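Chemist: model the following, please.
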Amino acid sequence: MSLSSQAFTRIRHAIVSGDLDFGERLSEMQIAEALGMSKAPVRTAFFKLRDIRLVTIVPQAGTYVFSPGPEDVLEMSTFRAVLEKAGMRLSMKQAAAVVLDTLEQTVYRMEKALTRGNWAQYETADREFHEVFMRESGNSFLPQAYDLTASSITALRVRLQGGEGDYRARSFGEHKLILAELKAGHLDEAARILEDHIMVINESGLVLPPRDTPRAKARTRSIEEYKAIFGR
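Modeler: You can find the predicted model right below:
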């Protein structure tokens, strides 16, 4: 794996996992030092992260972790719902047996992770549940389009799981319902539940910054903090 790919993977994980906050300013020099590499691979990683909407690069100002406002979350979730419903219908037509088998396995793994309180494992199974619709759709453009917001949506969900309320239990229950409706051949009802499941993030109560939050107030970390995050 190239240095830029390593930097991309590790910074992406730090953003998605919540180790790096929404809206904070990223120091190219200090992250490079924390990762034990030059600035060039980190700069390349920033551009790749920008392409999947995880950072914003502002000329003459710097690079910032994405900071979604309520309007952004609505746009992302609407986009995802459209893609996933299309993927569900296509995949059930193209490879229903594979889709149902994969969903059965992921729901089982989600239940085990939920019982153990292991959110990382739950999130992995959750992601695989949704990705099977893209992968088995028979349309190569759907997974590419889906990837545009997949990391951003995951970052939001990870922050939700640390908050108040019954988000985890509701999420798991909806996955079980989607599987049950698909097994029963009720594709329209499964699609309706899927859309509600995706759009509920807009009603979650997750506190998000407004779009016009001044960047001058953005947090900047010390080299010691970066080393703690990146394990050096």
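
Chemist: C-alpha from now on. contacts and neighbour counts both.
Modeler: Noted.

Chemist: any idea which helix is longest in this protein?
Modeler: helix 70-116 (DSSP state H).

Chemist: C-terminal to that one, what's the next element?
Modeler: Using DSSP states H and E, the helix or strand that follows helix 70-116 towards the C-terminus is helix 119-135.

Chemist: by contact count, what packs against that next one?
Modeler: Applying 3 or more CA pairs under 8 Å, 6 or more residues apart in numbering; DSSP states H and E, we find helix 119-135 packed against helix 70-116, helix 141-161.

Chemist: so which of those gets nearest Leu187?
Modeler: Taking CA to CA, helix 70-116 is the member of the helices and strands packed on helix 119-135 nearest to Leu187, at 7.3 Å.

Chemist: who are the packing partners of that closest one?
Modeler: helix 119-135, helix 141-161, helix 167-183, helix 187-199.

Chemist: now the angle from it to helix 167-183?
Modeler: Taking axes from the mean of the first three to the mean of the last three CA atoms, to 10 degrees, one finds helix 70-116 and helix 167-183 inclined to each other by 90 degrees.

Chemist: helix 70-116: how far from the chain's middle?
Modeler: Its chain's C-alpha centre and that of helix 70-116 lie 13 Å apart, by CA atoms, centre = their mean, to the nearest Å.

Chemist: to compare with the earlier structure, here is another sequence to fold:
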Amino acid sequence: MRRSARPRGTRASSQIYSDLRTELVSLVRRPGEIISESQIATAYGVSRTPVREAILKLADEGLVEIFPQSGIFVSRIPVAALPEAIIIRKALEETTARMAAERVTSSQLLNLHAVLERQREASAAKHREAFHQADELFHATIAEIAGYPGIWTLIQQVKVHVDRYRRLTLPQAGRMAEVIAEHEPILAAIEARDPNGARLAMARHLERLLSDISEIQMINPEFFDQPT
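Modeler: You can find the predicted model right below:
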């Protein structure tokens, strides 16, 4: 599909990178799928140079694999990398939850309640993409309340493959409701100005990601790498 706007130069590369990254992380482009530089260049109305620049950045993140003489392929989710990324995220978000409970204002609490309500609405509508976006906003808002929004930026860099894995958990029966049930005690502890309670609630929430890896891999083996 040809894009309506025709980006140029560095802006073209950045736009293509952003769009492709979104498609890869959301699993719109599935692991093992071939990526055609020429098709992307045609869709954006640009030469292959900015496409290649975007592809190289995505390869650096491990989202695509480049095989000379064979082509460019969407990478599979690296199972071995998931636990470390989740542990890093957990350590950082325990800190933001604790600090949010120490610093939260009344208006910030109202905002956090509104974000959680968006998740409930998305869950009721069975709209997984809207649910995921509200989930991201919930965690980003906690980092902002803590006074360290840059921590969320760092987490986003660390959790790229975790996000791909998380997309596979949402179709599981009852999972969206479970996430909301895990978010509610985090919010309750922040509202109660209970730093340790907020930290523990966040830890329990993110530990679930660790415990589900094997089950999700078993259900969706084609999405994961198969180390020998």
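
Chemist: coming back round to it: I'd like the helices and strands packed on helix 119-135 of the first structure written out as TSV, with distance to Thr56 of the first structure and mean neighbour count added.
Modeler: What follows is those, written out as TSV (distance: least, CA to CA, whole Å; neighbours: other CA atoms under 10 Å):
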stretch	distance to Thr56 of the first structure	mean neighbour count
helix 70-116	13	18
helix 141-161	12	17
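
Chemist: can you put the ones you listed in JSON lines and add distance to Glu123 of the first structure?
Modeler: Listed next are those as JSON lines, based on distance: least, CA to CA, whole Å:
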{"stretch": "helix 70-116", "distance to Glu123 of the first structure": "8"}
{"stretch": "helix 141-161", "distance to Glu123 of the first structure": "8"}
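
Chemist: between those helices, which gets nearest to Arg50 of the first structure?
Modeler: The nearest among these, by CA to CA, is helix 141-161 at 10.1 Å.

Chemist: what lies in contact with that closest one?
Modeler: 15-18, 51-54, 76-77, 80, 83, 87, 119, 123, 131, 134-135, 167-168, 201, 204, 206 (CA atoms under 8 Å, 6 or more residues apart in numbering).

Chemist: now do the residue lying closest to Glu65 of the second structure once chain neighbours are set aside against Lys90 of the second structure, distance only.
Modeler: In this structure, Glu65 of the second structure finds its nearest non-sequential neighbour in Phe73, 5.3 Å apart by CA to CA, 6 or more residues apart in numbering. Distance, Phe73 of the second structure to Lys90 of the second structure, by CA to CA, to the nearest Å: 30 Å.

Chemist: that older thread, the residue nearest to Glu65 of the second structure is in contact with Arg30, isn't it?
Modeler: No - using CA atoms under 8 Å, Phe73 of the second structure is not in contact with Arg30, being 9.3 Å away.

Chemist: neighbour count winner among those two?
Modeler: Set side by side, Phe73 of the second structure and Arg30 show more neighbours around Phe73, with 20 against 17, by other CA atoms under 10 Å.

Chemist: check contacts around the more buried one.
Modeler: Counted by CA under 8 Å, 6+ apart, Phe73 of the second structure has contacts Pro31, Gly32, Glu33, Ile34, Ile35, Val64, Glu65, Ile66.

Chemist: what's the answer for Glu111 of the first structure, then?
Modeler: Glu111 of the first structure sits in contact with Tyr122, Phe172, where contact means CA under 8 Å, 6+ apart.

Chemist: same thing with Ser2 of the first structure?
Modeler: Contacts of Ser2 of the first structure (CA under 8 Å, 6+ apart): none.

Chemist: likewise for the one 4 residues further on?
Modeler: For Gln6 of the first structure, no contacting residues are found, by CA under 8 Å, 6+ apart.

Chemist: can you find the partner of it in the second structure?
Modeler: In the second structure, Gln6 of the first structure lines up with Gln15, judged by TM-score structural alignment.

Chemist: measure the most centrally placed residue in the second structure to Ile216 of the second structure for me?
Modeler: With distances taken as CA atoms, centre = their mean, the residue of the second structure nearest its centroid is Asp163 (3.4 Å). Remark: distance between Asp163 of the second structure and Ile216 of the second structure (CA to CA) = 13 Å.

Chemist: same question for Ala181 of the second structure.
Modeler: In terms of CA to CA, Ala181 of the second structure sits 20 Å off from Ile216 of the second structure.

Chemist: if you count surrounding residues, which of these two has more?
Modeler: Ile216 (18 against 12).

Chemist: quick one: the more buried one is in a helix?
Modeler: Yes - if the criterion is DSSP: H, G, I helix; E, B strand; the rest coil, then Ile216 of the second structure is within a helix.
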